[in-house]
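>>> The following comprises the amino acid sequence and a computationally predicted model.
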Amino acid sequence: MRYYSYDEFLQDVKSLIKRIDEDFDAIVAISRGGLTLGHFLGEYFDIRAVYTINAIGYEGQKKLACVTLANTPDLSCHKRVLVVDEIVDSGDTLQQVMDELKSKFPDIIYKSAALFYKPSARYRPDFFVQYADEWIDFFWARDLHDTHD
């Protein structure tokens, strides 16, 4: 298990920003892990249309048998949408989210971004920063529960 600090996150978001060489008019963050990244990218690119879609595919570190989606946003007014998550592990979540959005809003151009990508995943994001080969313990999951301050 690898601890991933805020400082690393900030550095990687800046690296990801340099890789995103296209314009988007909306961001969809996959909740919960993609929320922080979606917020930062929205701030940097001055995109106020930052939405979320709920996807539940894990319980702690245990992968569930299927991904459950809820709260698909209405993207009908948008032309180019960036879908973001913190990590593409198996790729099941991102694949299902992309399929859902494309089926409901087929005329939109979609791209995806993540901080981490596992090459064994069934879906490769268009933009990513690091490869992952172990469980990533993100600062937002660990630091709030750390009582040793």
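Yep, it's here.
>>> Only C-alpha atoms from now on, for both contacts and neighbour counts.
Noted.
>>> Can you show me the strands along the chain?
According to DSSP state E, the chain carries its strands in the segments 2-4, 26-31, 50-59, 62-70, 80-88, 109-117, 127-131, 136-138.
>>> As JSON lines, those strands with mean neighbour count would be great.
Putting these into JSON lines (neighbours: other Cα atoms under 10 Å) gives the following:
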{"stretch": "strand 2-4", "mean neighbour count": "13"}
{"stretch": "strand 26-31", "mean neighbour count": "25"}
{"stretch": "strand 50-59", "mean neighbour count": "18"}
{"stretch": "strand 62-70", "mean neighbour count": "12"}
{"stretch": "strand 80-88", "mean neighbour count": "24"}
{"stretch": "strand 109-117", "mean neighbour count": "21"}
{"stretch": "strand 127-131", "mean neighbour count": "19"}
{"stretch": "strand 136-138", "mean neighbour count": "16"}
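>>> okay, pairing it with this:
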Amino acid sequence: MKDFKEDLRTLTQKIDQNFDAVSFDAILGIARGGLSMAQFLGEYYDKREVYSINTIGYDDTQKNDTVEVFNIPELKSAKKVLIVDDIVDSGDTLVEVLSVLNEKYPNVTFMTASLFYKKTAKITPT
């Protein structure tokens, strides 16, 4: 737990450097890795609008060709949403989540953050 708190502290510093933290209305955690982060960040930034979204990109240990995104929260009243996950590996999940959310909510600005990411990922969290 101590390492997780330290990682979150580092992440909040990056978020504070890259974004005006006061400007985002909501935090969206990608289940499962982003759920604890979303809750902690909601507390840290005093945001009551904390949501989750689900994805399936693996069948047991085998990576699927596509990422299924479901349980999409209602974000119509939000203007800026911070999407969080624990790690961006290939980037497929984050790319698909952003695609689905941008299509459903074209007037919402989505920002991304993760504790870890691979430099080979398709997308780098902002």
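Nice, I can see it. Because the structure is predicted, anything quoted here is derived from the model rather than measured.
>>> can you pull the contacts of the spatially most central residue of the first structure?
The centre of the first structure sits closest to D85, judged by Cα atoms, centre = their mean, with a distance of 0.8 Å. Contacts of D85 of the first structure were listed using Cα atoms under 8 Å, 6 or more residues apart in numbering, and they are 29-31, 33-35, 37-38, 94, 113-115.
>>> how about G38 of the first structure, what does it touch?
Under the contact definition (Cα under 8 Å, 6+ apart), the residues listed for G38 of the first structure are 27-29, 50, 84-85.
>>> cutoff 7 Å now
27, 29, 50, 84 (Cα atoms under 7 Å, 6 or more residues apart in numbering).
>>> got it, and S90 of the second structure?
Under the criterion of Cα under 7 Å, 6+ apart, the contact partners of S90 of the second structure comprise 120-122.
>>> Filter those residues down to the buried ones.
Buried by 16 or more other Cα atoms under 10 Å: nothing, out of the contacts of S90 of the second structure.
>>> now these as CSV including distance to F70 of the second structure?
Formatted as CSV, the contacts of S90 of the second structure follow (distance: Cα to Cα, whole Å):
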residue, distance to F70 of the second structure
T120, 26
A121, 22
K122, 21
